[in-house]
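take a look and give me a structure for this.
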Amino acid sequence: MSALQYEDLHQQVYRILKQMILTGELAPGIKLRQEELAEKLGVSRTPLMKAFSKLEKEMLIDMIPRRGACVHKCSKQELLDYIDIRMRLEPLGARNAAKNHSPEGLEAFRLSLNKYEEAVSKGDQSLIKEADYQFHMRIVDLSSNKVLGQIISSFNIVIISNQRGLLKDPIISLNEHKSIFRAIESRDADAAEAAMTLHLTGLKARIESIESII
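Prediction:
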């Protein structure tokens, strides 16, 4: 196998595992058994361990000496800390998205909103979580800030995976998503920043009000 093919393989494994964490197929706290995952994905342990290393750097899994790897499980306070950081970064992303979006990028953003609305209409929590993640990542894409994208991607996955059910009424979230979309579409940077801040403030308040997250 060439170096390029090998690089592609461990990147593919990384993306698959990341998706499994996002959807809850690999739940917080679950032990990641190398033999089972390698067999399931049809790979050797080497690309699997390289994927583990990348996921650990993104704080999505924990590597414990002599015990192996497990999906990272957050405390309530840790989730609130993640939200605090998101509240400082994502409004900036929304502001920049309003300023920088292209017609093609905006259309992809519109499709992500439509997929979220479709998921809400179906009432499927797994689909809603996935669509919510994609909606927020589209905003980061429109902002043209790759560093912001790398940070927000991991933070959002940690928050989405470390919750039982949905933290907010999906209809409320849908209406807030529509407000964010309209502000970005109209290139109103102030309104986009304010709409995102309101959206995340509601999420933080919800986390603060409940006793058990997962």
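
drop to CA atoms for contacts and neighbour counts, all remaining ones
OK.

in the biggest helix by length in the chain, which residues are buried?
Assignment by DSSP state H gives helix 76-100 as the longest helix of the chain. By neighbour count with 16 or more other C-alpha atoms under 10 Å, helix 76-100 contains the buried residues 76, 79-80, 82-83, 86-87, 89-100.

and it, how far out from the chain's middle?
12 Å (C-alpha atoms, centre = their mean, to the nearest Å).

and this one, please, so the two structures can be compared:
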Amino acid sequence: MAKIKNDRLVDLVYEKVKKMILDGALIPGEKINKIELANILGVSITPVNEVVNRLTGEKFIDKVNGSGYFVKKLTFEELKEFFAVRAGLEGIAIRLCINELSDKKLKEFNNFFNKFILPLDEEESKFYLKTDQEFHEKIINLCGNSIIIDFNKNFNFIMKSYQKGLIRPPEETLAEHREIIKSILERNGQKAQGLIMSHHLKSREVLKTKHLKY
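This next block holds a predicted model:
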């Protein structure tokens, strides 16, 4: 029974630390202080050690020999790869949503992006970023394909791609999001797939041509 309890504790610490990384509470490039982390979470150093090793294997944390562990800071090339993956997987996922979901479920997508009016102020821009994340996560989570869902859950490729915020501004992407939603509600799978792939590949092109400081 003790091992079960310990395993549950490790899993709980794992989820909390991963969330801290994805939410930005642990900043990309920041050195991991295991003792401080254990104190924050109210646990011993043992589960923290296990979790850090696990997250290192999952590429959330980098181990630098002689220096310690650091929150992974995505490179320019890695971000480009994330958007290529998103274009392919979300393209498939959106077609599955359209093919499998009820009209009632599809209408849930209509709640995204309909209240934004350009230009956005600072607070509205933060809310837009959050809405953007939730919209794309929903496409994956409602597609009904356990492999796609687990792949995103294990690698968090959607959330990781927001490490430096939005690649393109709402002035460019708001209309694209609304067109994607329109095609979802019309059950036009081919159009929706094309639109969402184009949406991500445009962001990838920006990463290819614009020098961003990562």
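
now the longest helix of structure 1 on structure 2. Mean distance?
Superposed on structure 2, helix 76-100 of structure 1 shows a mean distance of 1.6 Å to its aligned residues (mean C-alpha distance after the TM-score superposition for structure 1).

ok, and what's touching that helix?
Applying C-alpha atoms under 8 Å, 6 or more residues apart in numbering, the contact partners of helix 76-100 of structure 1 are 139-145, 148, 152, 155, 159, 180, 183-190, 192-194, 196-197, 200-201, 204, 207-208, 212-213.

any chance of a ChimeraX selection covering the buried ones in those?
Selection of buried members from the contacts of helix 76-100 of structure 1 for ChimeraX, criterion 16+ other C-alpha under 10 Å:
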select :139,140,141,142,143,148,152,155,159,180,183,184,185,187,188,189,190,192,193,194,196,197,200,204,207,213
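
which stretches of structure 2 form strands?
Assignment of strands within structure 2 using DSSP state E yields the ranges 61-64, 68-71.

export these as a markdown table, with columns for mean neighbour count and distance to Thr173 of structure 2.
Output for the strands of structure 2, formatted as a markdown table (neighbours: other C-alpha atoms under 10 Å; distance: least, C-alpha to C-alpha, whole Å):
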| stretch | mean neighbour count | distance to Thr173 of structure 2 |
| --- | --- | --- |
| strand 61-64 | 18 | 31 |
| strand 68-71 | 19 | 29 |
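
how about CSV for those strands, with distance to Val43 of structure 2 added?
Conversion of these to CSV gives the following (distance: least, C-alpha to C-alpha, whole Å):
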stretch, distance to Val43 of structure 2
strand 61-64, 20
strand 68-71, 19
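
what distance separates the opening and closing residues of stretch 97-116 of structure 2?
One end of stretch 97-116 of structure 2 sits 24 Å from the other (C-alpha to C-alpha, to the nearest Å).

next up, the contacts around Gly149 of structure 1.
By C-alpha under 8 Å, 6+ apart, the contact set of Gly149 of structure 1 is 137, 140-141.

I'd like to know how far the most centrally placed residue in structure 2 sits from Leu129 of structure 2.
Centrality entry for structure 2: nearest residue to the mean C-alpha point is Met159, 1.4 Å, by C-alpha atoms, centre = their mean. As judged by C-alpha to C-alpha, Met159 of structure 2 and Leu129 of structure 2 stand 11 Å apart.

can you check Asn39 of structure 2 too?
31 Å.

tell me the one among the contacts of Gly149 of structure 1 nearest to Ile171 of structure 1.
Met137 (19.7 Å; C-alpha to C-alpha).

that closest one: neighbouring residues, count only.
Using other C-alpha atoms under 10 Å, Met137 of structure 1 has 22 other residues around it.

I figured it hits Ile151, correct?
No. Between Met137 of structure 1 and Ile151 there is no contact under C-alpha atoms under 8 Å: 10.6 Å.

which bit of structure 2 covers stretch 9-16 of structure 1?
On the basis of TM-score structural alignment, stretch 9-16 of structure 1 is assigned to residues 9-16 in structure 2.

follow-up on the earlier one: can you list which of the contacts of Gly149 of structure 1 carry over to structure 2?
Retained contacts for these in structure 2, judged by both residues aligned by TM-score structural alignment, their matches' C-alpha atoms under 8 Å, are 140-141.

could the contacts of Gly149 of structure 1 be laid out in a markdown table, adding distance to Pro65 of structure 1?
A markdown table is the format used below for the contacts of Gly149 of structure 1 (distance: C-alpha to C-alpha, whole Å):
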| residue | distance to Pro65 of structure 1 |
| --- | --- |
| Met137 | 33 |
| Val140 | 35 |
| Asp141 | 36 |
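
follow-up on the earlier one: ok, which of the strands of structure 2 comes nearest Asn154 of structure 2?
strand 61-64 (14.2 Å).

just how off-centre is that closest one within its chain?
Going by C-alpha atoms, centre = their mean, where strand 61-64 of structure 2 is centred and where its chain is centred differ by 20 Å.

what's that strand in contact with?
For strand 61-64 of structure 2, the surrounding residues in contact (C-alpha under 8 Å, 6+ apart) are 52, 55-56, 69-72.
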